[in-house]
Each structure stands twice: as C-alpha cells, then as structure tokens.
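Engineer: Give me coordinates for this.
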Amino acid sequence: MKKAEVTRLYKFSDAQLIAVGNEKIAFMRRDLEAFALFGLNETQFAALETQIAAFSNLVTDIESSSNQAQISEKKEAKAEELRTAIRAVMTRVAQKYGADSARYKNYGVGVLSKQSDADLIITAKRVVRVGTDGLGDLASTGLTAAFLDNISLLNEQFEALLIEQKLKIGERDIQQEDRVEDGNAIYSLLVIYTQTGQDIWASKDVAKYNDYVIYNTVSGEAAVTAENPV
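Structural biologist: Have a look, this model is predicted:
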C-alpha cells in the first residue's frame, strides 16, 4: 500500500517553528511549578529542546535543491559533449554515404537535441556498434577507433551522472519527508504543552496566557481580521 503524502501541520516556516519552540520552552521553564501539577517537568522540556536542536541541524531543502541542480548541470554538460562526439561521427558517415542513405539511417541517430536521456544513451551505444563495423569504409573520412572509444567513455560518464541525479532527487524527497515528519512531531508537542500553559493561566493572568498562544498562520503572527485590524 502506497504511503500517504506527509503534509505539514503548521503553516509557518521551519525557522519560525524553531524560534517559537525555543521561546515557549523558556516560558515553560519560568512556570515549572505550575506545569508540575499537570505532570510536565524539565525532563520533558529538555527532550523537546533537544528535538528542536536536532531539527535545526537538518539539511534544508534549499541545500538539497542546490546539490540536485549542480548534478543536473554536470549531466547536461556531459550530454552536450556526447552529442558533439556523435555528430562528429555522423558528419563523416554523411560525407561517405550521404545523409539520406540507408547506411546513414542505420545509425538511428535522428534529432539528437530532442532525445531523452535514456534514448541518448541507447543512440550512443548504437553509433559505437555500427561505427565499429564500418571503420574500414570510413577510415578515409578520418574516423578512427579512438572516436568511438571516446563516445563510449562519454556515454558511461553521462549514464553515471544520470544515475547520480536520480539518487539526488530521491534523497531530496526522503529528506523533505523526514523534515516534515520531525517538524510535525515538534509542533504537536508544542501544541499540547502550550495548551496546558493556556489552561493554567486562562483565568489568572492574561499576559502569561498570551505567552502560550501559537498562531498557525504563514507569518506565525495573529491573522488580520475585521475584529483584529493592523
């Protein structure tokens, strides 16, 4: 059964979650005696603080995205090197047989710039295979085994970068999912603890009650309404 997509329970940023979490822990420590009556103590608050610290040290999606982009750029650069090498062979084949000949079409190159990554890999292998069989006839055009060996090498490098790109995409998805789950765990605990804080001060101290309010908005601040104007 496919795992359901993990979604955030909070609308504000991870950085805001970290800031809010540390702020609320400070208030909880201030009110330790009051929280003790509800079975909450320093051990639990310290554990939450440790969770928040670990969360703040996680690789961010910006970093993961940057790493993925760098691999993609390397892969695209290698793909262009490979296309250039293939074109160098096909120019010689066209010179020998003509671009409309059956021998030219046997290489199955088509329009290189429109080929998918997977198709480019197959095309490169086919060019090497067919080109190797026709080396004798194409020697007069300057085609050598070194040309074909270079295509094989570039193709191997391109395929390796393609695999690395796929792995980076997968890693990024996993990291993002883990980050959302960890953030949700912290937020859920904060809601429980701060709700207790609100209950403690609801009828005793408005200022302290407000210390435990978490606004689940994009800004992390109170939403602007007609009753609550800026």
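
Engineer: Only C-alpha atoms from now on, for both contacts and neighbour counts.
Structural biologist: OK.

Engineer: for this structure, what spans make up the helices?
Structural biologist: Using DSSP state H, the helices of the chain run over residues 14-30, 32-36, 42-56, 61-97, 102-105, 117-133, 135-138, 145-201, 206-211.

Engineer: mind listing what's buried in the third one?
Structural biologist: Of the residues in helix 42-56, those with enough neighbours to count as buried (16 or more other Cα atoms under 10 Å) are 45, 48-49, 51-52, 55-56.

Engineer: what's near enough to touch the residue most central in space within the chain?
Structural biologist: The residue lying closest to the centre of the chain (Cα atoms, centre = their mean) is residue 172, at 3.1 Å. With contact set as Cα atoms under 8 Å, 6 or more residues apart in numbering, residue 172 has these partners: 61, 64-65, 68.

Engineer: And for residue 57, the neighbour number?
Structural biologist: Using other Cα atoms under 10 Å, residue 57 is surrounded by 8 other residues.

Engineer: Next: residue 138.
Structural biologist: 19.

Engineer: I'd assumed residue 90 was in contact with it.
Structural biologist: No - counting by Cα atoms under 8 Å, residue 138 does not reach residue 90; the two are 10.6 Å apart.

Engineer: ok, the closest residue to residue 95 other than its chain neighbours to residue 158 distance?
Structural biologist: Among residues not flanking residue 95 along the chain, residue 141 sits closest, at 7.4 Å (Cα to Cα, 6 or more residues apart in numbering). Residue 141 is 27 Å from residue 158, where distance means Cα to Cα, to the nearest Å.

Engineer: Those two: who's more crowded?
Structural biologist: residue 158 (24 against 15).

Engineer: which ones are touching the more buried one?
Structural biologist: If you count contacts by Cα under 8 Å, 6+ apart, then residue 158 has 75, 78-79, 82, 121 around it.

Engineer: Try it again at 10 Å.
Structural biologist: Listed by Cα atoms under 10 Å, 6 or more residues apart in numbering, the contact set of residue 158 reads 74-82, 117, 120-121, 152, 164.

Engineer: and for comparison, fold this next one:
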Amino acid sequence: MKKDQVKRDYIMADAVLKQKADEFIALMDRDITEFTDRGYSPAKKTEFETFRNTVENFPSDEQLEAIKMDLTADKDRARSALEKSMRSIFNMAQNAFGQFSAKYKEFGNATISQQSDSELVRTATSTINTATKYLSELSDEGLTAAKITTLTSERATLDVAIDAQAKGISDRDLATEDRIEALNKLYQLLTKYAGIGQDIFYETDEAKYNDYLIYDTLDGLPDDSTPPPAPL
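Structural biologist: Presented below is the predicted three-dimensional model:
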C-alpha cells in the first residue's frame, strides 16, 4: 500500500516556524514561574530545543533539490560520453558490414538517443561484446582494443551514475519527509505552549497573552483562506 505524502500541518514559512520556536523558548524562560506551575520542566525545554535544532540542521528543500540536480547532471554527462563512443562504433560497423546486415544488427539498437538510460546500458553491453568479436574485421575502420576499453568504462560510469541519481532522488524524498515530520512536531509543541501561555495570561496580562499568539489574526489561529507559502 502506497504511503500517503507527508504534508505540513501549518500555514507559515518553515523559517518563520523556527523563529517562532526561538521566541517561545525565550518567552517561557521569562515566564518560567507560571510555566513551571503548568508542568513545564528542564526536560520539556530540552525536548522543545531538540526539535528546534533538528529542524535547523536539516538541509533545506532547495539544498536537497540542488543535490538531485547535480547527480542528474553527472548522469547526463556520462550518457553523452557513452552515446558518442557508441555512435562511432555503429558507424564503423555500418561502413564495414552495411546498415541492413546481420552483423550490424548484432551491435544492438542503433537508435540510442531514443532509448532510456537503462536501455542504453543494455545496448552498450551488446555493442561492447560485438565490437570485441569483430575487432579484427573493424580495425581498418579505426576500431582498437583501447576504444573498446573506453566504451566499457563509459558504460560502467553511466550505470553507476544512474544508480547514484536514483539513490539521490530517494534520499531527497526521505529527507524531505523526515524534515516535514520534524517541522510538524515542532509546530505541535509550539501550539501546545501557545495554548498554555494564552490560558495563563487570559484576562490578566494582555501584552503577555498576545506574545503567545502564533498567527497574526484576531484569535491567533491560522486563516484557512490563506494558501501556505513556499517553504524556505
């Protein structure tokens, strides 16, 4: 069963949520007498700070996306190099055997630019094996053992780059989920202490009551009509 996508439980930028957590930690230190009476303890403060620090230390969505983009660029460069070498060998085989010959077809599907990454790797394997088989017959066309070795290396490089890109995407998705879950937990704690602070100072200290409002609305609750901003 497919796991539901993790979503943010709050309507504010991630950086604002973290800043609010910083503010509340300082506010509760200021009002430590009242909060201690409501069960706030050094252990609970440490819990709050731990989630705040966890959020702060997570790479941002932009950083995670940049890592994925770098891995994709590495894969694209590896593919381009492999395609170039394969085209040369296909051209050699075509010149030596003819485009419609059985020997030419042994080299694999020549429409390499239209193939997926995994298909290209499989085709490269056929090209390498066949080029090795017909090395002597293609030597007049410029094929050498060194060129086959280069092709073999380029195939391996692309194969590794494909795996690295897939892992990078998976790691990014997992890190994004972990980060959102940590942010949601931080928001839960923020909401809890906001409620306690408002309860403590309700009708006794308007300024302190307002300090514990999370959102800039009359009731301190999110405005459901406002779409969530892009995360920072």
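
Engineer: thinking again about what came up before, now do the same contact list for the residue nearest to residue 95 of structure 1.
Structural biologist: Applying Cα under 10 Å, 6+ apart, the residues contacting residue 141 of structure 1 are 89, 91-96, 135.

Engineer: From what I see, residue 118 of structure 1 and residue 125 are in contact.
Structural biologist: No - Residue 118 of structure 1 lies out of contact with residue 125 (Cα atoms under 10 Å); the separation is 11.2 Å.

Engineer: Out of those two, name the residue with the larger neighbour count.
Structural biologist: residue 125 (18 against 10).

Engineer: re the thing from before, list only buried entries from the contacts of residue 172 of structure 1.
Structural biologist: Among the contacts of residue 172 of structure 1, those classed as buried by 16+ other Cα under 10 Å are 64, 68.

Engineer: how do the contacts of residue 172 of structure 1 look in structure 2, which are kept?
Structural biologist: Shared contacts between this structure and structure 2 among those (both residues aligned by TM-score structural alignment, their matches' Cα atoms under 8 Å) comprise 64-65, 68.

Engineer: I'd assumed residue 170 was in contact with residue 65 of structure 2.
Structural biologist: No - applying Cα under 10 Å as the test, residue 65 of structure 2 and residue 170 come out as separate, 11.4 Å apart.

Engineer: who's sitting farthest from the centroid in structure 2?
Structural biologist: residue 140 (48.4 Å).

Engineer: any idea how far residue 95 of structure 2 is from it?
Structural biologist: 10 Å.

Engineer: coming back round to it: can you lay out the buried residues of helix 42-56 of structure 1 as a markdown table showing distance to residue 14 of structure 1?
Structural biologist: Conversion of those to a markdown table gives the following (distance: Cα to Cα, whole Å):
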| residue | distance to residue 14 of structure 1 |
| --- | --- |
| 45 | 19 |
| 48 | 15 |
| 49 | 15 |
| 51 | 13 |
| 52 | 10 |
| 55 | 9 |
| 56 | 8 |
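
Engineer: Which one of those residues is nearest to residue 17 of structure 1?
Structural biologist: residue 52 (8.6 Å; Cα to Cα).

Engineer: Relative to residue 32 of structure 1, how far out is residue 121 of structure 1?
Structural biologist: In terms of Cα to Cα, residue 121 of structure 1 sits 65 Å off from residue 32 of structure 1.

Engineer: Looking at the two now, which is surrounded by more residues?
Structural biologist: Neighbours per residue (other Cα under 10 Å) separate residue 121 of structure 1 from residue 32, with residue 121 holding more: 19 against 15.

Engineer: quick revisit: give the residues shared as contacts by residue 138 and residue 90 of structure 1.
Structural biologist: With contacts defined as Cα under 10 Å, 6+ apart, the residues adjacent to both residue 138 of structure 1 and residue 90 are 96, 131.

Engineer: Tell me how many other residues crowd residue 88 of structure 2.
Structural biologist: By other Cα under 10 Å, the residues close to residue 88 of structure 2 number 15.

Engineer: Relative to residue 151 of structure 2, how far out is it?
Structural biologist: Residue 88 of structure 2 is 10 Å from residue 151 of structure 2, by Cα to Cα.

Engineer: now do residue 144 of structure 2
Structural biologist: For residue 144 of structure 2 relative to residue 151 of structure 2 (Cα to Cα), the value is 11 Å.

Engineer: if you count what's nearby, which of those two comes out ahead?
Structural biologist: Remark: of residue 144 of structure 2 and residue 151, residue 151 carries more neighbours, 24 against 16, as counted by other Cα under 10 Å.
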